[in-house]
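Participant: 3D model of this:
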Amino acid sequence: MSHAINPHHDTDSAGTPWSGRTLTAQPFPGDDGTADEALTAALATGDLTAITRAWAPTRVLVPIVAVLGDDEAELVATQGDKSADMALVTLLGEDDARVLPVFTSVAALQTWNPQARPVPVEAARAAQAAVVEECPRIVIDPAGASVELPRPAVWAVAQGREWVPPASDPDLLAGIAALVTAVPQVRAHRCEPDGDAGLVVVLGLPPGLEREQVRETTSRIGELLLTDQVVTERTDSVRLAVRSV
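Facilitator: Model prediction:
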């Protein structure tokens, strides 16, 4: 059984409203437009956890353009440029979900689109803008390293907390354990990774249950998981698997 997660909350799990978190430029004295060395090193490893950790405290460049750059981009009006015909670019992913492109350096942005204007912002503000604009993911340097941060990683950076994959997230695992063990038929459970940001929850059920009993149990647990805000924020998907104990 697979449960796709697509939350639409007015606040994050800490109760802080998403509204009002706007994408505004921040001063970066001495910034020469080059990439952060620690982030460059992390990008070279391909380790998504290390990349997210290195990206979170950095300055990023978001592209602002005067006209539509290509057929795959759509323009979202920015609050800071209402008097000018400028807009923030978002891309459409293969699943038709909007993706916010960000860049580590001026050179990386110009390689992608020489006409784009680089606007420096803190990574956390870019992540907050992605949440507000309903961009589930962020792609770093789409014309270069092209590393895509999954939605749970974007939300973590937006909230100012460190992101770890769901199967290693102690708060998430504790929350799932509390939900699952509250269902009497569950004798045991474990959580396994499912891609970069998904989970498989393996349920241990007593032998001899009728098919309808198994279905009712998994449906109940699925509902509990889908309505828990921490679960929906910190995972892209949750699948249930059943074994007898």
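Participant: going forward, measure contacts between C-alpha atoms and count neighbours the same way
Facilitator: OK.
Participant: Show me how far stretch 196-204 is from its chain's centre.
Facilitator: What separates the centre of stretch 196-204 from the centre of its chain is 18 Å, taken as Cα atoms, centre = their mean, to the nearest Å.
Participant: Buried ones in it, by neighbour count?
Facilitator: By 16 or more other Cα atoms under 10 Å, the buried positions in stretch 196-204 come out as D196, A197, G198, L199, V200, V201, V202, L203, G204.
Participant: Proceed likewise with the subsequent sequence, for comparison:
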Amino acid sequence: MAGHQEQRRELPGHIAAALAGAGGPTDSAGQPWAGRSLDGDAAKIHNFEDDDGSADSGYLAAVAALLDGNGSEADVVSALATARVFVPVVATLAEEAAGVDGLHADKQADMALVTLKAPDGRTAMPVFTSADALERWHPEARPVAVYAARAALSAVSEGAQLLVLDPGSDYTFVVRRPAMWALAQQKDWTPSYLDDQLEAALASTVSGFRTVRRLETQPGAGVASLTADGRQVPGGGAGPELRVVLFLEDGLDAVAVQALVAQLNEAWARMDSFAEGVDSIEVKLQRAAQEPAQH
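Facilitator: Okay, here's the model as predicted:
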């Protein structure tokens, strides 16, 4: 995921709680922290017992199927629903504390979540399926282990629209806003381009426009993603994920078409199912006379 990094001072409650729990006198196995280094393997800040920091097997299987063309991005998101991931936090310097007699106290370190700025300006939260992947991406970041649903909740609270899995790795999977919200609410997710009810709702909005013969939804160009070596993958892209095809009567000029699309966009924006289920769209115009014959 391209773009610069941002750091926020305040942590969401569940991340703060995870850090507070990890900062007690003992770890989750009852072993004292005193005298232990926070370098290397000891830097793993989490309370998942017997966790070796490797990626969830269900997620790896779902991604492998997607890469082979036998799976779907919905399967990957479904696998994430029960997977443990790592959220990176980094140390930042707080304001210098007031001292005595004109002296200044040492600066104090805070912990901050890391967010990214996507190329289109949206805020994205990076999460990692393994501790090694996080360390390669940001060696100084500390991994906080949470279930992916908790990471999605954290992303929502940070105002992020995207959840980015393993940025900088051989394959990066982007969880778009509707899927991220579904994860946060622990609900099943259906991609907008496969949602028959959404297509029917969108189609109902064109019934009042004489010049629109029919509406159809398809996967958008932004559904696909790329591996580090340039191989295209049928899922995990940042969007637009929904293509709306409008079959129009002949004879419309550019001004009329522009006005039509603007009116439809306004109508779609008022639909709850559209607002909740669609991350971003592309509209394709086609002459009704060019429709393939129905058999």
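Participant: Could you quantify their similarity as a TM-score?
Facilitator: Here the TM-score for the pair of chains, by TM-score structural alignment, normalised by the length of structure 1, is 0.73; 211 aligned residues with a Cα RMSD of 2.8 Å.
Participant: For W163 of structure 1, state which of the buried residues of stretch 196-204 of structure 1 is nearest.
Facilitator: Nearest to W163 of structure 1, judged by Cα to Cα, of the buried residues of stretch 196-204 of structure 1 is A197 at 10.3 Å.
Participant: returning to what we had before: I'd like to know which of the buried residues of stretch 196-204 of structure 1 is nearest to E134 of structure 1.
Facilitator: A197 (17.7 Å).
Participant: quick revisit: now for the buried residues of stretch 196-204 of structure 1: which two are most distant?
Facilitator: D196 and G204 (24.2 Å).
Participant: Alignment lookup: A179 of structure 2 to structure 1.
Facilitator: Taking TM-score structural alignment, the alignment pairs A179 of structure 2 with A153 from structure 1.
Participant: now that match, nearest residue through space, not along the chain?
Facilitator: Excluding the flanking residues, the one nearest A153 of structure 1 by Cα to Cα, 6 or more residues apart in numbering is W163, at 5.6 Å.
Participant: Return the residue of structure 2 aligned against the one you found.
Facilitator: By TM-score structural alignment, W163 of structure 1 lines up with W189.
Participant: picking up where we left off before, which element, helix or strand, includes the match of A179 of structure 2?
Facilitator: helix 151-159 (DSSP states H and E).
Participant: ok, residues contacting that helix?
Facilitator: The set of residues external to helix 151-159 of structure 1 that reach it, using Cα atoms under 8 Å, 6 or more residues apart in numbering, is 12, 52, 56, 123-128, 130-131, 136-138, 162-164, 197, 233-236.
Participant: taking the residues you listed one by one, which sit in strands?
Facilitator: R137, I138 (DSSP state E).
Participant: and the contacts of helix 151-159 of structure 1, which are buried?
Facilitator: So, by 16+ other Cα under 10 Å, the buried ones in these are 12, 52, 56, 123-128, 130-131, 136-138, 163-164, 197, 233-236.
Participant: could you show me where the strands are in structure 1, in order?
Facilitator: Secondary structure of structure 1 (DSSP E): strands located at 2-4, 59-65, 73-77, 87-92, 98-102, 117-122, 137-140, 147-149, 188-194, 198-205, 237-244.
Participant: JSON lines for those, including distance to T34 of structure 1?
Facilitator: Shown next, in JSON lines, are the strands of structure 1 (distance: least, Cα to Cα, whole Å):
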{"stretch": "strand 2-4", "distance to T34 of structure 1": "38"}
{"stretch": "strand 59-65", "distance to T34 of structure 1": "10"}
{"stretch": "strand 73-77", "distance to T34 of structure 1": "25"}
{"stretch": "strand 87-92", "distance to T34 of structure 1": "21"}
{"stretch": "strand 98-102", "distance to T34 of structure 1": "14"}
{"stretch": "strand 117-122", "distance to T34 of structure 1": "11"}
{"stretch": "strand 137-140", "distance to T34 of structure 1": "14"}
{"stretch": "strand 147-149", "distance to T34 of structure 1": "18"}
{"stretch": "strand 188-194", "distance to T34 of structure 1": "35"}
{"stretch": "strand 198-205", "distance to T34 of structure 1": "33"}
{"stretch": "strand 237-244", "distance to T34 of structure 1": "36"}
